[in-house]
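>>> Sequence isn't available, so here's the structure alone:
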């Protein structure tokens, strides 16, 4: 097996492209800061408005829990199905893309969950989801 008797040249790091990019960034920010200074020096009387606060973000999905004993909770409070429909319709009027997450107890008959889903649909909400828990068992 032949042995290597001469050394290879050490790798060289070419810094020229990195320096070019650095100079381009410096020029970009210098020119950008000049434009903001010129914009502020324009004599313009802009209209005034009162501070009404920030725009509200989209609400999170409403969570409906269906319990084994037939109780239905919207968020943290118990609610009847007729009131659920009314309240969801009112919330939908405020935000058109409102979504609902239905969580049913594992022991609850599916008919109760189906009734809640029907009530949600009658309120006009199209985005619905059902919450489940994944098991770690493989077959």
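Everything's here; your move. What you see is a predicted model; the values in this text were computed from it and never measured.
>>> can we go C-alpha only for contacts and neighbour counts from here?
Noted.
>>> Hmm, residue 119 is touching residue 80, no?
No. Counting by C-alpha atoms under 8 Å, residue 119 stays clear of residue 80, with 10.7 Å between them.
>>> So those two - more neighbours on which side?
Counted by other C-alpha atoms under 10 Å, residue 119 and residue 80 do not tie: residue 119 has more neighbours, with 19 against 11.
>>> where does the more buried one land in three-state SS?
Assigned by DSSP: H, G, I helix; E, B strand; the rest coil, the conformation of residue 119 is helix.
>>> where's the spatially closest residue to it that is not a sequence neighbour, which helix or strand?
Using C-alpha to C-alpha, 6 or more residues apart in numbering and skipping the chain neighbours, the partner closest in space to residue 119 is residue 85 (5.9 Å). Per DSSP states H and E, residue 85 falls inside helix 81-94.
>>> which of the residues in that helix are buried?
By 16 or more other C-alpha atoms under 10 Å, the buried positions in helix 81-94 come out as 81, 84-85, 88-89, 91-92.
>>> Residues contacting the helix or strand following it, please?
Where DSSP H and E defines the elements, the next helix or strand beyond helix 81-94 is strand 99-104. Contacts with strand 99-104, where a contact means C-alpha atoms under 8 Å, 6 or more residues apart in numbering, come from 60-67, 113, 116-117, 120, 125-132.
>>> who are the neighbours in contact with the residue nearest to residue 119?
119-120, 122-123.
>>> try residue 95
By C-alpha under 8 Å, 6+ apart, the residues touching residue 95 are 58-59.
>>> dropping in the other structure now:
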């Protein structure tokens, strides 16, 4: 006597709704946790080149001071005078004496403006400052 077996195909359905929820939660997390420091780079400053330029590693307590070719000072997208820069650096030193000051001066600006910012850093007892340069692109 032959026994007949029914071949049944169980239809398996994969519910991807929880997966979509997790993807959206991760997306929201990364959008919220992203640093929005683009205002430091909004000013169109053409940096001078240096053969030994190294990329700056971002630190949490950096203050970018941008100087355009006319000698105007910008911090976080707002224009400052040198006296206001002095006050800002004193306040920055009071908040965190280990703050890093990065001076981004246009290559056509006078060196005098960068020196004014360095003097202001020294007055505020901030010794961790640097001038940002662009690296030279290798020619092929």
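Cool, the structure landed. Please read all numbers here as calculations on a predicted model, not as lab measurements.
>>> follow-up on the earlier one: buried among the contacts of residue 85 of the first structure? Make that a ChimeraX selection.
Per 16+ other C-alpha under 10 Å, the buried members of those correspond to this ChimeraX selection:
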select :119,120,123
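>>> Tell me if I am right that residue 129 of the first structure is in a strand.
Yes. Assigned with three-state DSSP, residue 129 of the first structure falls within a strand.
>>> Look up how far residue 96 of the first structure lies from it.
16 Å (C-alpha to C-alpha, to the nearest Å).
>>> And for residue 127 of the first structure?
For residue 127 of the first structure, the distance to residue 96 of the first structure - C-alpha to C-alpha - is 10 Å.
>>> And for residue 79 of the first structure?
22 Å.
>>> So for the two, which sits in the more crowded spot?
residue 79 (16 against 13).
>>> longest single helix anywhere in the second structure?
Longest helix in the second structure by number of residues (criterion: DSSP state H): helix 17-33.
>>> what span of the first structure lines up against that helix?
Aligned by TM-score structural alignment, helix 17-33 of the second structure corresponds to no residues of the first structure.
>>> which residues of the second structure does the host helix or strand of residue 33 of the first structure align to?
Here residue 33 of the first structure, judged by DSSP H and E, is contained in helix 16-41. Mapping helix 16-41 of the first structure onto the second structure (TM-score structural alignment) gives no aligned residues.
>>> mind listing what's buried in the following helix or strand past that helix?
The first helix or strand that comes after helix 16-41 of the first structure along the chain, using DSSP H and E, is strand 62-66. For strand 62-66 of the first structure, the neighbour count (16+ other C-alpha under 10 Å) marks 63-66 as buried.
>>> Max pairwise distance over those residues: which two?
Maximum pairwise distance in the buried residues of strand 62-66 of the first structure, criterion C-alpha to C-alpha, is 10.0 Å, between 63 and 66.
>>> Among the buried residues of helix 81-94 of the first structure, which one sits closest to residue 21 of the first structure?
residue 92 (51.1 Å).
>>> quick one: what's aligned to the closest one in the second structure?
By TM-score structural alignment, residue 92 of the first structure lines up with residue 93.
>>> right, and its match touches residue 123 too?
No. In this structure, residue 93 of the second structure is not within contact of residue 123 by C-alpha under 8 Å, at 10.1 Å.
>>> before we move on, back to that, mean shift of the helix holding residue 85 of the first structure relative to the second structure?
Mean deviation of helix 81-94 of the first structure relative to the second structure after superposition (mean C-alpha distance after the TM-score superposition for the first structure): 1.1 Å.
>>> quick check: angle from that helix to strand 99-104?
160 degrees (axes from the mean of the first three to the mean of the last three C-alpha atoms, to 10 degrees).
>>> now the angle from helix 81-94 of the first structure to strand 62-66?
170 degrees.
>>> gap between helix 81-94 of the first structure and the chain center?
23 Å (C-alpha atoms, centre = their mean, to the nearest Å).
>>> Then stretch 30-37 of the first structure?
In this view, stretch 30-37 of the first structure has its centroid 34 Å away from the chain centroid, taken as C-alpha atoms, centre = their mean.
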